[in-house]
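In: have a look; sequence and predicted model below, questions after that.
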Amino acid sequence: MCKKSVFSDELKYFMPEEAELIEVTEHKKNDKPSDDATKALETILNIPLIKEADLDGDGEKEIVGAYKVNNISFIIVIKLIENNYYKIADFEGDYDDISYLNVAPITKSDKDNLVIGYNEDDSNKLSVLDFKTDGTINEIVDHDLYFDDICIDNLTCYRNKDDQSKPNEIAMWKTNARGKEQLSVYRYKKGKLVLALDAYNHYKDKRQTRTAKNTGNDSVTDALDSLDLIEPYEKKDILGKDKKELLCTSEETISEMKDSVKTRENRDNHLYPARQKTKKGIKWGYINNQGKFEIKPTYETAFDFDESGLAVVQKERNWGVINKKGNFVIKPKFQGLSPFIEKRAVAIDKEGFNLINLEGKVLTNRAYDYMNPPSNERVLVTVKGNGAQFDYGYLDMQGEEVIPPQFDMATDFHNQKAIVRVDKNTFALIDKQGNTLHQYNGFYIGELNNNRLVYQKEQGSPFGYLNEKGDVAIKPQFKMGFPFVDQVAIVAVQEGERRYLGVIDKQGNYVLKPEYNDMFPLYKNRLAVGKARDPKRPYLGSKYAIADTSGNMLTDYKFSNVTPFEEKYASAYDEQQTYFINKQGKKVSSLPVLEGTGYLSFANSLILAEIDNRMLYLDKDGTIVWEQKSTIDISQDVRVKDEKFKHSKDHIVYYPQFKGMDNKKVQENMNNRLQKLGVVKRNQNQFEEYDYNYYSDYSVISVNNDLVELEFNSYNLVNGQQRGVPFRYNAHVDIGTGKFYELSDLFKPESDYVTKISKEIKEQIEFAGDALGIYKEAYKGIDFNQPFYIDGEDLYIYFYIYSIAPKDAGYPTFRIPLSKLDDIIDHKGDFYAALKGYRVL
């Protein structure tokens, strides 16, 4: 007989389809045996190993389950967050069979630990896991402990029922080689388990009571005679090691204890996306937590692996999905592909946007003009209506139009509700079936958060807030209003030409007065508040402090930027360093502190860092596990090395320098020119110091014998402007001669290569220009020095952003096989010689 757990379905939603919950057998005595002699006096129940507990100590309970896939055991943990379950842990067990699963306070009295028994050689091996708020899971049993029977109880509570302040003991019974049961009792103290000497008699008595219930009172004496207590005063512990004090392990240093935790973490099978510069451009692959590539860097883009063990990648400009072996489970056939959310992804093909499942099956009956990723089991879509109008609607997770496109505007579902615009000045709050819950009038209505909606009655009028029913909760008075987060909202007021930001509560009272240059929510009841670096030039940016949502300032204005909190930590950087801060805004010195500016983020058992536009992974002690290489091997002797020019945190440039060339003078001249190309901004505008952000980097996109194709990409953002200006430049370098080539150098001097290439591109635009988003009337042909690059046997001609297409089209690029231009190519020229690998004498 199988007894279904109340949380079985919730857990199965996050488990692999082939997985099965692990069950244990329980014998339950029947109070009223049946008269049918064929029926036993007890019922045998198969009970799933599922527990409910507060593992991270936040006061909210998680659900823990054990399951098997292909005879391998796993532990899964899910948590209810804003009415939706999310998976927060899923890891492989130490051994194939899990025989015991329980939860109880072991390390602290106010949080639960996960206690696991793994079946090994007809006994059970103990594991006790401690879940940290930063997402790490530590094993606190640091040597082998076995049991046949186990009891978790609290001796302190027995002595004083009002005292619940101390965690539990773990009592274990194990039959030794002489056939006697040995009792051992442990309690967590000072970072490890120690023998609880004061608890032996208590658990001896409990064993007596349990034995009496199981065997009958006549057998109590016999049972106690067979019970052999581990002598707590012997000079050797249960492993036979000499010891100075009564601990369940020999003395270890803090470093050795951390190593024991790492041993467990090193066994996880998580893979981490990592990018590397190669001779074919920037490629992404996946490393393990020792920093070794498990999947070689061959992808143009790579996302993290999800809970299904799948990752979205880009290969040869198309998107697909791989498993952890690097095999494609969905072939790279899409023009775009989002990461999977709720086991669904948005895929773009030539027809438009589609919804697919984990197998790559298209679920939608038609392609849409746009589609958002799923949220609350609903997918927001748009279709083109009359004229330039788009109609908004929603799909369910099977791709069916559960709410057909009909609205002028719509938001994603949050907390099972969404805002839609029915007509020009009428909005509605709807449920997941499209039923109207409330209706609102106004020019603008924002999303519902904390029972408040931002609203604007008429275009250009002040912003205020409504409650869910549509009553005015905060009268219109603000230049701009933002959604409520953590029971407060950021608002803007206008004073002359300046805009200032403040924070209000749900009644409209100021928590922080409107006197700040910038402000944004960090969540976890924290805010980043910014004062202008230069009050006369506020567009130069802000220095930030941390405040709480009660209006208390927790730090000075010392941060250049802060990211939202991940549990109890946020990433921050100043002018020199990047580090984690706690909720009080203090630097966490026990976690990595890195020179340079960027961000840190917890990634499974590692920490991902992006510092000065370079990627690395570290462990929590700050040891570098993997970092992006700074050199690219061009040939056996020649390589390209990164050089960095950092004027400030807002002005960072990487440029290439060649090493290993035979002719050192040629190498020096070539490197001097490359330095100028990299460091000097590729635009005509110059701004005074700190008035702009400027970032530039390079990549090697192809190597064809002696011809090395370099690509420089820069981004220039003038402070105070909403958008920056990207710029791309290609250099075509001959490592044999040190020459830099232009497009004209590829062709015979008398050839009209401009006309021939222009005609070829025009034909491509006529054939596929609409799909590429090209403005056909804007194309006038190429210039004599048109930007280009060569890869193998193909010439690629590209145009700058905005020149013949909108910004979203990027740099429109056209491929022309060199064979089509063979009659005008200068086969005796230096350019072609470098490309083909021979020298013209």
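Out: Structure's in. What do you need?
In: all contacts plus neighbour counts: C-alpha atoms, from now on.
Out: Will do.
In: my guess is residue 124 meets residue 118, correct?
Out: Yes: with contact defined as C-alpha atoms under 8 Å, residue 124 reaches residue 118; the gap is 5.2 Å.
In: what sits in contact with each of those two?
Out: Residues touching both residue 124 and residue 118 (C-alpha atoms under 8 Å, 6 or more residues apart in numbering) are residue 99.
In: for the helix or strand hosting residue 655, which helices and strands make contact with it?
Out: In the assignment (DSSP states H and E), residue 655 maps to strand 651-659. If you count contacts as 3 or more C-alpha pairs under 8 Å, 6 or more residues apart in numbering; DSSP states H and E, strand 651-659 packs onto strand 639-648, helix 664-679, strand 692-704.
In: touching the longest one from outside, list them.
Out: Identification of contacts with helix 664-679 by C-alpha under 8 Å, 6+ apart yields 645, 653-659, 661, 696-698, 712, 735, 737-739.
In: mind redoing it with 10 Å?
Out: With contacts defined as C-alpha atoms under 10 Å, 6 or more residues apart in numbering, helix 664-679 is touched by 643-646, 651-661, 695-698, 710, 712-714, 729-731, 733-740.
In: just the buried subset of those, please.
Out: Buried by 16 or more other C-alpha atoms under 10 Å: 643-644, 651-659, 661, 695-698, 710, 712-714, 729-731, 733-736, 738-740, out of the contacts of helix 664-679.
In: residue 548 reaches residue 487, doesn't it?
Out: No: judged on C-alpha atoms under 10 Å, residue 548 makes no contact with residue 487 at a distance of 11.5 Å.
In: tell me, what's touching these two both at once?
Out: By C-alpha under 10 Å, 6+ apart, the residues touching both residue 548 and residue 487 are residue 525.
In: of those two, who's got more company?
Out: Taking neighbours as other C-alpha atoms under 10 Å, residue 548 and residue 487 compare with residue 548 leading, 21 against 16.
In: can you name the next helix or strand after the helix or strand that contains residue 474?
Out: Using DSSP H and E, residue 474 maps to strand 472-478. Going down the chain from strand 472-478, the next helix or strand is strand 480-481, by DSSP H and E.
In: what helices or strands is that next one leaning on?
Out: Under the contact criterion of 3 or more C-alpha pairs under 10 Å, 6 or more residues apart in numbering; DSSP states H and E, strand 480-481 touches strand 452-456, strand 463-466, strand 489-495, strand 498-504.
In: structure B:
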Amino acid sequence: MKKSMWSVKIILGCLALCIILLCGTACSFWKDSSDSDNAEINLYPAFVVGNGVCKWGLINDEGKFVVKPTYDHIEWEAGKRFARIYARIAEPAEANKEGAENTDPRVADEAPMSVGLIDRSNGKVILQPKYLFVTDFSEGLATVQVAEDKYMVIDEKGKTVFESKDMVGLFSDGLVWFKTLKDGEPLYGYMDKKGKVKIEPIYKEAGSFTDGQALVTIEEGIHAVINDKGKNVSNLSFARVGGMSEGMIKFLDNESGKWGYADADGKIVIQSQFDFVDSFQDGFAIVGLNNKFGLINKKGEFVIPAEYQRIIALGKGYYSAYKGSVPNPKYFPKAVFNQEGQQLTGALYYDVGNYQNGYFSVCDGKATYFIEKNGQQARKLPKFNELGRLEFDGDLIKAQFDRQLKYYTKDGKLVWESKVAYKMGNIYFEERKYMPSWTTVSYYPQMVDYQDVVLQSKINKLIENAVLENNRVHEPDAEGAFPADIREDHYSLNRYQDLLVIKYEAYYYPVGAAHGEPRVRMHHINLQDGTVYQLKDLFIPGANYRERFAAEINRQIAGSTKTEEGEPEMKFAGFKQEPSFQITRDKLIIYLLASEITEYSYPGIISFDISYDKISDIIDTKGALWQSFHKKVSGVEQLTPPADSTQGSDDIPEAEPVY
């Protein structure tokens, strides 16, 4: 019995390294948005994918690779000069002989990754991808974690400025906090740009310097604002503080349990009255009150009333907000507000990008385009009938349409777009996307360049029709809110002689529910005539295969999960409908929802392997389904599958990347 929880992959498999580093009060200072904002950008991250193998490189503004795609991932911010390049520490096992698996090419898998830096102005690698972590550049310097207790600070040419055994943050005002251990206790101090200690490590927590001042914690409940000489400017009597920005310190009043703001002298400027407070940006701060959010100025006056489910800072004093029923902005249309709290647009946009060059990227659920600062559509910039987000990146427009990456000129001419392709023996597949609405998306394969055009069209239509039937479009209600979200964005391809097996994995989420429901869908197609097989086609007529499966499933359950009394923890009561199944070379896989097995509470998919020898007496070995993957295909090389192979196209050559 195999348990398979649906898991959403998060940006970068090395995220665990970031979590280790991004700790304490200093965690918010690892990223800096000011350096290289106006840097010359000549090269753009792009990738090639074939048979699940994804490699990244850099293209020029004509869409040609200048830096060959050799990296396992590239992470970058539009408009920033430097990009992080990643390499797997250990290569994954060879899986391509077993078929081809679709993954989100923007996201690295869970394999450990090492990181380096590449200069997008010239394609030069300034830091080889062999390190644990690297921060953004700030004041021309970046911090690199070399090993568990070894750090170095580099300049923009990759030259080492100094090394340290202590964790080092981001530079600001010419100083950087560092974290060391004394008698096992973490303490913070400050260094200058040469690595010389300027303020001794005597603080429990420490923030970055701004305008010559920094907020520190001396002991629990004792805080201070210090100058760049380490002298106390003011002592703070608040039990808890939440950081300082633009001269405003967030503090918690223990008696009321509410948050307020004080200035750098410790004087209360805005009384404690909020359930949540954010840092001030551009003179404004997002605050929460009675489970709703609003925007205040430095006088504590509401600029946007606290009546929104969520408010999102867009930069330069602009915000988006929505009034939906759950705190997930994806499912609700948002309005855009300016610095004065004036509403510039109606609640029209499911996605609103950050302020950039005087524009915002917006997606209204039907198209993606730019609007100007006054809320009007930017008519001189392109509009795309796809759903996602746009960003200015150098001389191009970067478009992220779900997981498809594209680059356009500013007049809308396509420069480059990502493509995913597979080769399985003598058959080629390309990936297609079905995204009829903001919350419905499916990715699926289509045959291309096959010698039998009629058969290719038939098989492609079968696959496409099944996608349409199994991914019902959910329309928004009168207020624009979506009731459900379905993503069928993961599939795998396997070929066994004449049998093509496609496995789709999806996640259905009713908006507002505690969790969603994973789904598995299979397609078994004969590549010679386009026949779509059902489970019953594997067995002799009249065979009661469901009862045999149920008995085998309960046998496996009893052998793997028992109570303290020695009884099975679960029991399968039997199939209410035809189960989802997967044919492999040497076994049958049956998929069940966890809810189909009593006392199994998590929302997952459980798979059960049933070897053919256990059901050989009811298999129709002369039937079309069995024969489709038990005969030699002429002209196709026979390969011996790996010893531990449980599925795969073991009758075709190793899958080859197609770019």
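Out: Structure received. Since this is a predicted model, take the numbers as computed values, not measurements.
In: could you get me the TM-score between them?
Out: The TM-score (TM-score structural alignment, normalised by the length of structure 2) is 0.60; 482 aligned residues with a C-alpha RMSD of 4.9 Å.
In: quick revisit: of all the helices and strands packed on strand 480-481 of structure 1, which lies closest to residue 537 of structure 1?
Out: strand 498-504 (10.7 Å; C-alpha to C-alpha).
In: packing partners for the closest one?
Out: Using 3+ C-alpha pairs under 10 Å, 6+ apart, the elements in contact with strand 498-504 of structure 1 are strand 480-481, strand 489-495, strand 510-516, strand 518-523, strand 526-532.
In: let's see it at 8 Å
Out: Strand 498-504 of structure 1 packs on strand 489-495, strand 510-516, strand 518-523, going by 3+ C-alpha pairs under 8 Å, 6+ apart.
In: now it: buried residues?
Out: Buried, per 16+ other C-alpha under 10 Å, within strand 498-504 of structure 1: 499, 500, 501, 502, 503, 504.
In: same question, stretch 374-393 of structure 1
Out: 374-383, 390-393.
In: go on, stretch 628-640 of structure 1?
Out: Buried residues in stretch 628-640 of structure 1 (16+ other C-alpha under 10 Å): 631, 632, 634, 639, 640.
In: distance of residue 794 of structure 1 from residue 822 of structure 1?
Out: From residue 794 of structure 1 across to residue 822 of structure 1, the span is 11 Å (C-alpha to C-alpha, to the nearest Å).
In: alignment lookup: residue 203 of structure 2 to structure 1.
Out: Residue mapping for residue 203 of structure 2 onto structure 1 gives residue 407, with TM-score structural alignment as the criterion.
In: I'd guessed that match sits against residue 393; true?
Out: Yes: between residue 407 of structure 1 and residue 393 there is a contact at 6.7 Å, judged by C-alpha under 8 Å.
In: quick one, helices of structure 1?
Out: Using DSSP state H, the helices of structure 1 run over residues 8-14, 155-159, 200-215, 220-225, 254-265, 664-679, 753-772, 830-836.
In: ok, which of those helices comes nearest residue 461 of structure 1?
Out: Closest among these, once you apply C-alpha to C-alpha, is helix 753-772, at 40.2 Å.
In: what's the closest one aligned against in structure 2?
Out: Residue span in structure 2 matched to helix 753-772 of structure 1, by TM-score structural alignment: none.
In: buried sites along that helix?
Out: Neighbour-count burial for helix 753-772 of structure 1, counted by 16+ other C-alpha under 10 Å, picks out 753, 754, 757, 758, 761, 762, 765, 769.
In: tell me the one of those nearest residue 582 of structure 1?
Out: Residue 582 of structure 1 lies nearest to residue 769 out of the buried residues of helix 753-772 of structure 1, by C-alpha to C-alpha, at 52.3 Å.
In: what's stretch 548-556 of structure 1 aligned against in structure 2?
Out: Stretch 548-556 of structure 1 corresponds to residues 338-346 of structure 2 when matched by TM-score structural alignment.
In: buried residues, the matching stretch. List them.
Out: Neighbour count says stretch 338-346 of structure 2 has 338, 339, 341, 343, 344, 345 buried, by 16+ other C-alpha under 10 Å.
In: chain center to it, what's the gap?
Out: Centroid separation for stretch 338-346 of structure 2 versus its chain: 30 Å, with C-alpha atoms, centre = their mean, to the nearest Å.
In: one more: stretch 446-456 of structure 2?
Out: Distance, stretch centre to chain centre, for stretch 446-456 of structure 2: 34 Å (C-alpha atoms, centre = their mean).
In: span of it from start to end?
Out: Using C-alpha to C-alpha, the span of stretch 446-456 of structure 2 from its first residue to its last is 9 Å.
In: what do you get for stretch 358-378 of structure 2?
Out: Start and end residues of stretch 358-378 of structure 2 are separated by 10 Å (C-alpha to C-alpha).
In: show me what counts as buried in that stretch.
Out: 359-365, 367-373, 375, 377-378.
In: likewise for stretch 453-466 of structure 2?
Out: Of all the residues in stretch 453-466 of structure 2, those buried under the rule 16+ other C-alpha under 10 Å are 455, 456, 457, 459, 460, 462, 463, 464.
In: quick one on the thing from earlier: the helices and strands packed on strand 651-659 of structure 1: which one's closest to residue 441 of structure 1?
Out: Taking C-alpha to C-alpha, strand 692-704 is the member of these nearest to residue 441 of structure 1, at 42.0 Å.
In: how close does the closest one sit to structure 2?
Out: When structure 2 is overlaid, strand 692-704 of structure 1 sits 7.3 Å from its aligned residues on average, using mean C-alpha distance after the TM-score superposition for structure 1.
In: got the contact list for that strand?
Out: Residues from elsewhere that reach strand 692-704 of structure 1, judged by C-alpha under 8 Å, 6+ apart: 277-282, 540, 634, 650-656, 678-679, 708-719, 790-792, 834-837.
In: equivalent analysis for stretch 204-222 of structure 1, please.
Out: With C-alpha under 8 Å, 6+ apart, stretch 204-222 of structure 1 has contacts from 183, 223, 224.
In: that stretch aligns to what range in structure 2?
Out: Aligned by TM-score structural alignment, stretch 204-222 of structure 1 falls on no residue of structure 2.
In: in that stretch, what counts as buried?
Out: So, applying 16+ other C-alpha under 10 Å, buried residues of stretch 204-222 of structure 1: 204, 207, 208, 211, 212, 220.
In: skipping adjacent residues, who's closest to residue 143 of structure 2 in space?
Out: Leaving aside its chain neighbours, residue 143 of structure 2 sits nearest to residue 153 (4.5 Å; criterion: C-alpha to C-alpha, 6 or more residues apart in numbering).
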